[in-house]
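Undergrad: Sequence first, predicted model second:
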Amino acid sequence: MPPVTHSSHWGAFTATPAGDELHITPFAGDPDPSPLLDNFTDVLRHPARVTRPMVRKGWLEQGPGPDARRGADEYIAISWAQALDLAANELQRVADSFGPQAVFGGSYGWSSAGRFHHAQSQVHRFLNTTIGGYVRSVWSYSSAAASVILPHIAASQDEISRRGVSWREIAEHSEIVLSFGGLALKNSQVASGGMSEHTERGYMRQAAERGAQFISISPLRHDLPDEAAGEWIPVRPGTDAALMLALLHTLWRHGLSDEDFLARYCTGWPTLVASLNGTQDGTVRDAAWAEAICGVPAAHIVALAQRLHGKRVVVTVAHSLQRAQHGEQPVWLGMVLAAALGQPGLPGGGYAYALGALGHYGKAFNRVSFPSLPQGNNGVDEFIPVARIADMLLNTGAPFDFNGQRRRYPHIKLAWWAGGNPFHHHQDLARLRHAFCQLDTLIVHEHSLTATARHADLILPATMTLEREDVGGAPTDRHLFAMHPVAEPWGDARDDFAIFRDIAARLGREEAFTEGRTVREWLQHLYGQMQEKLAQEGVKTPDFDRFWQQGVLTLPQVDDGGRMMRRFRDDPDAHPLPTPDGKIQIYSATIASFNYADCPGHPVWLTPDEQPDAQHPLWLIANQPATRLHSQLDYGRHSARHKQQGKEVCMMHPTDAAARGITEGAMIMLHNLRGAVLAAVTLSENIMPGVVQLPTGAWYDPVDPLAARPLCRHGNPNVLTRDIGTSSLGQGCSGQITVVQVSLFTGDVGEVQAFVPLNQQERL
């Protein structure tokens, strides 16, 4: 088979089969290809692949209903006809008896870079066209708190992140890049829909060579790449808000704040000053106050504030900062700090939320993007913030606060999951398992035996992206790719569209779901819509067959980054921001009216509930992995080669290790009240003392799946993280940091079983 084009969230490539493996060649136009492409080389025939439909024995024999055995039951292999009948009958039962408001459509959207086989679109379209809707989730685990608060203070997260300060502006104009949470290339190497040109490293190098100063404020040195030639200021996890308040106090106290900008373009600066100087409550939020909280010496805080004055400064805040209790506060304060320096709207200056967190951000936009699959109309109004899934299942009918509303959790009987693994991105996994046990039925589409699949009642084997035809593209990627199948589906796997089509047929809704189109016809239809819009722009494109043959199409772009803020700065009356008075909200009367103690009307420092103590003296950072996207292809070659003894690797400072008798490469146990995790350890001075770092994404592998306080022998840190909302405002994920103890582990819990096939019986 000759090489074929394909694409992924971390890069485009050509693939050539070589026996059971693949030879992967990165897209020739990519200046800095992602090493994650190596995860594709050996996954097609991996033992962890799901090759047959399977049903959980207890569910098949006893019928739908809550069951504490989920995650520890046996599975029976069945035929596709049987599986499709079971799925259709159960969906019809729940819809008829309880309505579509008893069905949760679960998907996180990262399954495939292909725009048609986008799993989230497929499952939502299926539920809308067959039963009239579903309970949905809103926002994302990565940025939910920011997505809620940014529209209150300036504009939508998409506007701030995607159309704000660009990498090109930074390379050409910025004098200081002040980055809270860093600019880690492991994060910016991925983008939903694909990323054909990884340019962040080059832009940082260009800026540094021009003389721009990069300053990373983070517990981890490597949150800023070497190319930035930057400065590292270690800070205690979760304390960035206190540091920002102290910087603001210093600017104000020394007459360095841009009072003209604050008066003309902002609302509420005097209110915040009253908090900074102690008028409000007697506490002065100065550098000495912040030192005790964040660990940065007061003199360094003062010096940093003075360095910022008079410079072209862009303030960036990483996703990671808002993935913690009170995570809305550093997002808010990043904007306030940029405003106090008078920077918003200046080329290479201002506020760039989440720059470097995804490859989408800081880039030019396509004039026309490839359209998404229509999802139809959802007749159900009920929803939950995405990270509140366990709360919903455990607290049926209970009230919850969210963004000024008081809502109630719906009663979900059936969850249908495609293209996602909540046992990767959710917190407190013992609590999550208990929550899933409350369902009548959990149906999961999967190409591999993730922990979520191992808790399902019905597992439907799905193809992986390498076995599908699709079109890969993103709004900020100027290349559109024909994604040719690299291999035939393994075993009996089918793509999500085929699975949903056959279930819809059993429900008498096939035509409504497919609109009479095959996969290829849908691709031609969507391509034609894009082609028509480009023609209206005066751009000629090849027909679909020609595009499919050549494999890649270059699209015209427009670089309008920062346009909103520039126009606002030029004339705030003619081009106001989409806030109540058209200005940046340093004080928000709207948020104040909600009366949330955990998110008042102006940004504050609120001490998190969890703090290191004698039993759990170390902070744990559970950040995104460098060797895979989320938990995808954790068994892939690149991910596997970076494990030690088959386990994820935890970074620890030598001082903390020596105090515990721990040496390089030893096996350690991280533990707290929620559970325990085994990992190999690496010692490094690139992490501040008192902090350990264990990335997410190792597949959950509990020694006892039913334990109330599980031990994961593979290294999944979400056994340890807390399942609480960031605040009553955003209700985002707070899984970035928690507290733990670390001990040397010398026991024997057997080999990692996460990738071992299920013990299947045959019943056809």
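TA: That came in fine, so what should we check first? Numbering: from 1, shown residues only.
Undergrad: all contacts plus neighbour counts: C-alpha atoms, from now on.
TA: Noted.
Undergrad: where do the strands sit along the stretch 301-450 of the chain?
TA: Ranges of strands within the stretch 301-450 of the chain are 313-317, 350-353, 365-366, 383-385, 399-402, 405-408, 414-418, 441-446, based on DSSP state E, counting those that start in this stretch.
Undergrad: another one to put next to it:
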Amino acid sequence: MPVPWIPSAPASPPADADSYADASPTTSHWGAFGVRHLPGGGIEPVPHPADPSPSPLLGGVPGALRHVTRIHRPAVRRGWLEHGSGPRERRADEPFVEVPWDEALDLAAAELDRVRREHGNRAVFGGSYGWASAGRFHHAQSQLHRFLGQFGGFTSSRNSYSNGTSYVLLPYIVGDPEMVLRGASSWPTITAHTELIVAFGGIPAKNVHVTPGGVTRHTTPGHLAALAARGTRVALVSPLRDDLPDGPATDWYPVRPATDTALMLGLAHTLLHEGLHDQAFLDRYTAGSDVFAAYVLGKTDGTAKDADWASAICGIPADRIRALARRMADARTLVTVTWSLQRAQHGEQPVWAGLALAALLGQIGLPGGGFGHGYGSMGDTGDTGPQTRLPHLPQGPNPVPDFIPCARIADLLLHPGESYDYDGARLRYPDIRLVHWAGGNPFHHHQDLGRLRRAFGRPDTVIVHETHWTATARHADIVFPATTALEREDFGGGRHDTHLIAMHRSADPVGEARDDHAVLAALAGRLGFGERFTEGRTPRQWLEHLYGEWAARTEGAPSFEDFWAAGEWQLPEQPAQQTRTLLADFRADPGAAPLTTPSGRIELASARIAALGLPDCPGHPAWLEPDEWPGAPDAARLPLLLIANQPATRLHSQLDTGAVSLAAKVAGREALQLHPADAAARSISDGDLVRVFNDRGACLAGAVLTGRVRPGVVRLPTGAWFDPVPGHEPPLCAHGNPNVLTADIPSSRLSQGCVGQHALVEVERYEGDPPPVTVRRPPVLLDSDGATSDRLP
């Protein structure tokens, strides 16, 4: 029998102060907690007593800490050790040889030095995504970038897979991206003032427990419950009913995936055609509204984007579209767009169209009205916690100016010297010979993993710091075993967090694992800048130094000794006036508080973008048909639209070896949701093992039948560790990683963002003996004599 799937894992029960007092304090991206040691050597996470809604991910911590896939010792790929550096077609197909620390460090330092001498520093790519730990000193990205900057520089990456498209677009249309990403109405303001929320992509509860650095008090679930109690209505625009909890009064609009922009344009047409828009607001606060209106009304291309036009594309009846537009005009309305919508081809368009729709209503800058971007995408969106910058390790300058948008890593490795467009500039990919990666798993974040495998075969050398034998570690040449946050001292806290947490060491390191700082300090010493990297400080001395500098400019901060003994310091509360939307001053007087756009106003049409002449990102919000959506030509052959969204049971691929994630597996693989009608047409029953496939690859998953997805849609969360079955090309993942199916193309030539949210697929019941899931065991490890290591965990 399959293990029951967990669509939205329940929150952990709050802890009392006495239980927490007996535990070692720490924090994580999923929140603050204590670590209590159990008889027999196990641990138990204890939620912070101030947290009203502790994260369910706490249940995954014990199993991941000492899992058999933890990396115990430095390891070098056998072919690299025997034949030296150079491209390899299949790095992950070879065994690893465990070597002493000094040998591994000598090999890595010599290779870094060789590449610098022979090819220059721009041939080194510093890969780090920043999610390895919530600690501010042992922040893998800061540590690695500091090291490589002092090494002479490196090719870097910009933005993120999560919202990289928006971060490029928003400066053109609102100026500072924080105006909408961090400065929209707070949850208490929404609860008090908002009458209608139109949530494109919903407000997924599964995401609100996670934020960089953590949130000590998870308040969003409580605010959603308050909305329900107040009777605030929510229009959920999503093919997934689980994109909003069941509590609030909800009208579900099960839109066809990738068609939200068409629905927004249909709503805008109704507002314009029926005179329900606020022309005075448009005239005073926006630029280009005439261009946008002419497009919506069909004056520029002869096609009116009315409700009937929109209905044919998005699948929502025209009368429902018109009725929703009228309700929006008759209420204090908040239009929200999740980050998931911009993780798609032409992902700029739903963000821009959503902002334009809110502008037509004239409520931008009003409490609880206007536009929001990211509610339900991250735990701190809408939070009212302090905005204090917490102590952190300075990275220092990077002498090399070359960079890539982060989602273009495979293009970088496969196409050295080729040029590409980005943010209005023409750039060129450097020739990367060495990849140094610490903190992150690109074989989780990236798309088209078969292509990424080929890309990782091209550099001369790949160096990886990792805690577990993830796919990224298995594709490395030199692997350094890294400690987890529980195995070292640090301090941590998130954006808008209410507490700075002292992260006491609560577990001994596994095997010979070392923290990233120790690894990089040893490499820096071999390369001649060890003293400059460490500044003569131990990690504890760094903590005292960074905290001391911060405390000196932070009123009321205790001494480091008192802070460390207490285990935390509650940060001063934010003044009430700072909880207002950042656009309130602009609304009050756009002349005195202009935006940093060319017009000083919200740009519903951008002359700067139009001047770039990009066919995949015109100068105003527009419906652009994506390559993969239910109306595409390939939909006849691949009739199901896959949604590859964030999981409810882990953070990205972290904690996939923990109990919460493992309990959600079906047939031993990741769970695939599909509608009962789609399952019946394919003779698939609940709990069946299925094969999900397209031209890029295939994966195995366990079927879960539910009416909470739109017919024609399947959902397979990201984060299952990539487990390619030998001998399959394109790849077959035995474990259910959806990124064997997603396309590695940019959102547009403007942003070069990620498009990993959608893919056209087909699903069939798997017949015969399935290949085993192997990623829950380490790869083949050899000792220095070439025999299978007898030191396996």
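TA: Yes, it's here. These numbers come from a predicted model, not from an experiment.
Undergrad: circling back: Throw the strands of the stretch 301-450 of structure 1 into JSON lines and include distance to residue 129 of structure 1 and mean neighbour count, thanks.
TA: Converted to JSON lines, the strands of the stretch 301-450 of structure 1 look like this (distance: least, Cα to Cα, whole Å; neighbours: other Cα atoms under 10 Å):
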{"stretch": "strand 313-317", "distance to residue 129 of structure 1": "40", "mean neighbour count": "28"}
{"stretch": "strand 350-353", "distance to residue 129 of structure 1": "37", "mean neighbour count": "29"}
{"stretch": "strand 365-366", "distance to residue 129 of structure 1": "31", "mean neighbour count": "21"}
{"stretch": "strand 383-385", "distance to residue 129 of structure 1": "18", "mean neighbour count": "20"}
{"stretch": "strand 399-402", "distance to residue 129 of structure 1": "29", "mean neighbour count": "16"}
{"stretch": "strand 405-408", "distance to residue 129 of structure 1": "26", "mean neighbour count": "13"}
{"stretch": "strand 414-418", "distance to residue 129 of structure 1": "15", "mean neighbour count": "24"}
{"stretch": "strand 441-446", "distance to residue 129 of structure 1": "18", "mean neighbour count": "26"}
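Undergrad: show me the contacts for the corresponding residue of structure 2 for residue 624 of structure 1.
TA: Residue pairing (TM-score structural alignment): residue 624 of structure 1 is matched to residue 646 of structure 2. Contact analysis of residue 646 of structure 2 by Cα atoms under 8 Å, 6 or more residues apart in numbering lists 207, 652, 717, 718, 719.
Undergrad: how about 10 Å then?
TA: 162, 204, 206-207, 340, 377, 652-653, 716-719, 757 (Cα atoms under 10 Å, 6 or more residues apart in numbering).
Undergrad: can you tell me how far it sits from residue 383 of structure 2?
TA: According to Cα to Cα, to the nearest Å, residue 646 of structure 2 and residue 383 of structure 2 sit 21 Å apart.
Undergrad: The residue sitting nearest the centre point of structure 2 sits in which helix or strand?
TA: By Cα atoms, centre = their mean, structure 2 has its centre lying nearest to residue 162, at 4.0 Å. Here residue 162 of structure 2 is covered by no helix or strand, with elements defined by DSSP states H and E.
Undergrad: Aligned to it, what sits in structure 1?
TA: In structure 1, residue 162 of structure 2 lands on residue 142 (TM-score structural alignment).
Undergrad: Now do the contacts for the residue nearest to its match when sequence neighbours are not counted.
TA: Computed as Cα to Cα, 6 or more residues apart in numbering, the closest residue to residue 142 of structure 1 that is not its neighbour in sequence is residue 319, at 6.2 Å. With contact set as Cα under 10 Å, 6+ apart, residue 319 of structure 1 has these partners: 141-146, 180-182, 187, 327, 331, 353-358, 736.
Undergrad: repeat that with 8 Å
TA: If you count contacts by Cα under 8 Å, 6+ apart, residue 319 of structure 1 has them with 142, 143, 181, 353, 354, 357.
Undergrad: what do you get for residue 23 of structure 1?
TA: Here residue 23 of structure 1 is in contact with 15, 16, 17, 41 (Cα under 8 Å, 6+ apart).
Undergrad: could you pull out the helices for the stretch 251-400 of structure 2?
TA: For the stretch 251-400 of structure 2, the helices defined by DSSP state H, counting those that start in this stretch cover 260-273, 279-285, 289-296, 307-314, 318-329, 348-361.
Undergrad: Looking at these, which is nearest to residue 599 of structure 2?
TA: Closest approach to residue 599 of structure 2 among the helices of the stretch 251-400 of structure 2 (Cα to Cα): helix 279-285, 9.7 Å.
Undergrad: what's the neighbour count on the equivalent of residue 613 of structure 2 over in structure 1?
TA: Under the alignment (TM-score structural alignment), residue 613 of structure 2 pairs with residue 595 of structure 1. Residue 595 of structure 1 has 14 neighbouring residues, counting by other Cα atoms under 10 Å.
Undergrad: how much space between residue 595 of structure 1 and residue 271 of structure 1?
TA: For residue 595 of structure 1, the distance to residue 271 of structure 1 equals 17 Å [Cα to Cα].
Undergrad: the helices in the stretch 651-764 of structure 1, which residues?
TA: So, for the stretch 651-764 of structure 1 - with DSSP H, counting those that start in this stretch - the helices run 654-658.
Undergrad: Over to the stretch 51-200 of structure 1?
TA: For the stretch 51-200 of structure 1, the helices defined by DSSP H, counting those that start in this stretch cover 57-62, 80-98, 119-130, 144-153, 157-162, 167-173, 185-188, 200-210.
Undergrad: can you list the ones you listed in TSV and add mean neighbour count?
TA: Converted to TSV, these look like this (neighbours: other Cα atoms under 10 Å):
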stretch	mean neighbour count
helix 57-62	15
helix 80-98	17
helix 119-130	24
helix 144-153	24
helix 157-162	22
helix 167-173	21
helix 185-188	22
helix 200-210	20
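Undergrad: Of these, give the one that comes closest to residue 495 of structure 1.
TA: Taking Cα to Cα, helix 119-130 is the member of the helices of the stretch 51-200 of structure 1 nearest to residue 495 of structure 1, at 9.6 Å.
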